[in-house]
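[1] Provided below for reference: sequence and predicted model.
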Amino acid sequence: MQESEMLTGWPGEGAGEERPAGSREKGLNRVLNILEFLHANQRAIGIGELAKGLNAPRSTTYTLVRELVEAGLLEMAGDGNRVYFGKKLYLYGMAYMRGNDLLRRGRQEVDTLSRETGETSELCMLQSGRYTIIHSSPGTRPFRISSATGLQIPLPWTASGRLLLAGLDRSRIEAMVTEDDLVLPDGRKIEIDDFIDDIARARVTGYCVTSGLVDAYTKCLAAPVFSAPGKVEATMCLV
């Protein structure tokens, strides 16, 4: 049975019905919210939980999910009542990787770095104001830190975060960092002034080293990847 057939009993909104521009814009925003929610949770989500998490009407959520499943952007998982990303999004991602020189070359360099050092190596970028692991290559040592592509981590927890924010003024940095972001997993708090000082120091030295932030055994060395105009577009790091 095709995934879309599982949805035929769901409430709908009249096929082919023309919606006002404002309604279409609102619908698009809800689609983006669905995708962002799934990405943040990193697992298949029940439709009811999805509607509740987005604070959206259940009937509207059912309708949007059905349309996304029919388009191949989402797929039903498990018993057919949970939904997750579809194969078409994977194909879009592969096309993006082939067309993005920074990502393509960055992946190659990260794999080489991991192979030559035996350490876990990562390519990281800013995505929606968050530190995001774009590509990760595991180390070969018996003790190594595990990391997952797509994982988003608060900027103050990372060496890369200090480099990715280099060049931004204080007001923009403060707008991107919440109070919760400044609290480390063990409960310690990083003062915003100290974090901004670290960013300035990383900009001057051209690299950043952090130790014991995420856990007591983790040390990270990060270096910036610059665009032609001199902006930090990404980082490469050893963990």
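    That came in fine, so what should we check first? Quick caveat: nothing in here was measured; it's all calculated off a predicted structure.

[2] C-alpha only now, for contacts and for neighbours.
    Fine.

[3] Following the longest helix along the chain in sequence, what is the next regular element?
    Using DSSP state H, we find that the single longest helix of the chain is helix 21-41. Using DSSP states H and E, the next helix or strand after helix 21-41 towards the C-terminus is strand 45-46.

[4] in the chain, which spans are strands?
    Taking DSSP state E as the test, the strands found in the chain are 45-46, 74-77, 82-85, 121-127, 130-137, 152-153, 208-211, 219-226, 232-238.

[5] Now for the nearest residue to Gly46 once chain neighbours are set aside, how many residues are close by?
    Closest residue to Gly46 apart from its sequence neighbours, by CA to CA, 6 or more residues apart in numbering: Arg82 at 4.1 Å. The tally of other residues near Arg82 (other CA atoms under 10 Å) stands at 17.

[6] show me what contacts Arg82?
    Residues in contact with Arg82 (CA atoms under 8 Å, 6 or more residues apart in numbering) are Ala44, Ile45, Gly46, Ile47, Met76.

[7] Distance of it relative to Thr149?
    Distance, Arg82 to Thr149, by CA to CA, to the nearest Å: 23 Å.

[8] One more to weigh against that first structure:
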Amino acid sequence: MMPQDEPEQARYIVTALRRGLSILTLFHRERRVISVPDIAFELRLSRATAFRMAYTLERDGYLQRLPNSNAFQLGAKVLMLGFDYFQGTEVVSCGREAVYALRDRTGFSAHMCVRDGTEIVYVLNAASNHRLRGDIPVGTRYPCHAVASGRALLFGMSEADLATLYRGVTMHAFSDQTPTTVVELFTTIESEREQGYAANISGFVSGIVSLSAPVRDRDGSIVAAINVSDSETVLKDLASVREEVLLAAAQVSAQLGWRG
């Protein structure tokens, strides 16, 4: 569905460009493959127009056609645009040294992630050298409610904010620790917010421990989260790791101008 523009704004709009971008926005975590008939139906286009637009995006590297099919998935150029954007942001630039230093001090995998709606996106990864490790590639997405970093990113939200954010969203359970309602999520966040960090022990992936703290900008808004994760067999001393994660998050926050 195309947005409605004011009459004086409409003359500046390139409709074909808008339609092409609208095709890209049809893809999401639960919908990685889209057919031409689906594109035509959802954007109210003829099948011929939908195909020509998808074909153009394919030729330019923004879409990739599935073998022997009229269906498409996102191409490498879209993924690189997102990767380059995140790598160029201030929070990632400030966080890179701190994340690698955190990995070196603790010996565990360290990461930075940001929030995109109800999901987190990993934007930095400093992998440990352990054979059993909590290594998470850049670009990986996880549901906020189920992982430590996601909940740390939600520390600044009230229960009403969470209700708005999760309206119409199903909160799937990944273990018996996973909050599956807004009330449960807010209760968990309140408790974790008081201690300054969020933690999962086999709460999302069995056998993996994760501990995360929020990063704030100069206004105090939470803009990222830093975490360490690794196997329960090697990440045993949560107390010392907690202090290291809090220190790393505080260092990046200070670089971003937070004086709290």
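    Thanks, I have it. Treat the numbers as computed from the prediction; the structure is a model and nothing was measured.

[9] sorry, back to before: out of the strands of the first structure, flag the one nearest Asp169 of the first structure.
    Judged by CA to CA, the one of the strands of the first structure that comes nearest to Asp169 of the first structure is strand 232-238, at 14.1 Å.

[10] Let me see the contact set for Ala198 of the second structure.
    With contacts defined as CA under 8 Å, 6+ apart, Ala198 of the second structure is in contact with Ala148, Ser149, Arg151, Ala152, Ile189, Glu192, Leu211, Ser212, Ala213.

[11] so which of those hold up in the first structure?
    Counting by both residues aligned by TM-score structural alignment, their matches' CA atoms under 8 Å, those that remain in contact in the first structure are Ala148, Ser149, Arg151, Ala152, Glu192, Leu211, Ser212, Ala213.

[12] follow-up on the earlier one: so which elements touch the longest helix of the first structure?
    Counting contacts by 3 or more CA pairs under 8 Å, 6 or more residues apart in numbering; DSSP states H and E, helix 21-41 of the first structure packs against helix 47-54, strand 82-85.

[13] ok, back up a step: mind putting the contacts of Arg82 of the first structure in JSON lines, distance to Met94 of the first structure included?
    Below are the contacts of Arg82 of the first structure laid out as JSON lines (distance: CA to CA, whole Å):
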{"residue": "Ala44", "distance to Met94 of the first structure": "21"}
{"residue": "Ile45", "distance to Met94 of the first structure": "24"}
{"residue": "Gly46", "distance to Met94 of the first structure": "27"}
{"residue": "Ile47", "distance to Met94 of the first structure": "27"}
{"residue": "Met76", "distance to Met94 of the first structure": "21"}
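
[14] Looking at neighbours, which among those is most surrounded?
    Busiest of the contacts of Arg82 of the first structure [other CA under 10 Å] is Met76, holding 23 neighbours.

[15] Contacts only, for that residue.
    By CA under 8 Å, 6+ apart, the residues touching Met76 of the first structure are Glu3, Val69, Arg82, Val83, Tyr84.

[16] hang on, isn't the fourth one packed against Asn41?
    No - the pair Val83 of the first structure and Asn41 does not pass the contact test of CA atoms under 8 Å, sitting 11.8 Å apart.

[17] of these two, who's got more company?
    More neighbours surround Val83 than the other of Val83 of the first structure and Asn41, with 23 against 9 (other CA under 10 Å).

[18] For the more buried one, list the residues it contacts.
    Ala44, Ile45, Gly46, Ile47, Leu74, Glu75, Met76, Ala77.

[19] Equivalent analysis for Ala249 of the second structure, please.
    Ala249 of the second structure touches Ala213, Pro214, Val215, Ala225, Ile226, counting by CA under 8 Å, 6+ apart.

[20] and with 10 Å instead?
    With contacts defined as CA atoms under 10 Å, 6 or more residues apart in numbering, Ala249 of the second structure is in contact with 95, 98-99, 102, 112, 212-216, 224-227, 243.

[21] out of those residues, who's nearest Pro7 of the second structure?
    Using CA to CA, those come closest to Pro7 of the second structure at Ala224, 38.9 Å.

[22] Skipping adjacent residues, who's closest to that closest one in space?
    Val114 (4.6 Å).

[23] So what does that neighbour match up with in the first structure?
    Alignment note: Val114 of the second structure maps to Met125 in the first structure; criterion TM-score structural alignment.

[24] just Leu211 of the second structure next, same as before
    In the first structure, Leu211 of the second structure lands on Leu221 (TM-score structural alignment).

[25] I'd like to know how far that match sits from Gln108 of the first structure.
    For Leu221 of the first structure relative to Gln108 of the first structure (CA to CA), the value is 18 Å.

[26] who's more crowded, these two?
    Leu221 (17 against 13).

[27] Next up, the contacts around that one.
    By CA under 10 Å, 6+ apart, Leu221 of the first structure lies in contact with 121, 158-160, 207-211, 236-239.

[28] how about a cut-off of 7 Å?
    Ala159, Cys208, Val209, Thr210, Cys237, Leu238, Val239 (CA atoms under 7 Å, 6 or more residues apart in numbering).

[29] Farthest-apart pair in the residues you listed, please.
    Between any two of the contacts of Leu221 of the first structure (CA to CA), the greatest distance is 12.0 Å, for Cys208 and Val239.

[30] circling back: was I right about the match of Val114 of the second structure contacting Thr149?
    No - the pair Met125 of the first structure / Thr149 is not scored as a contact, 11.3 Å apart, by CA atoms under 7 Å.

[31] which residues are common contacts for those two?
    Ile133, Ile134.

[32] Looking at these two, which has the bigger crowd around it?
    In this view Met125 of the first structure and Thr149 are compared by other CA under 10 Å, and Met125 has more residues nearby, 25 against 14.

[33] Can you list the buried residues in stretch 175-194 of the first structure?
    Residues of stretch 175-194 of the first structure classed as buried by neighbour count (16 or more other CA atoms under 10 Å): Val177, Asp181, Leu182, Val183, Leu184, Ile190, Ile192.

[34] Show me which of those is closest to Tyr96 of the first structure.
    Val177 (28.2 Å).

[35] So what does the closest one match up with in the second structure?
    Using TM-score structural alignment, Val177 of the first structure lines up with Tyr166 in the second structure.
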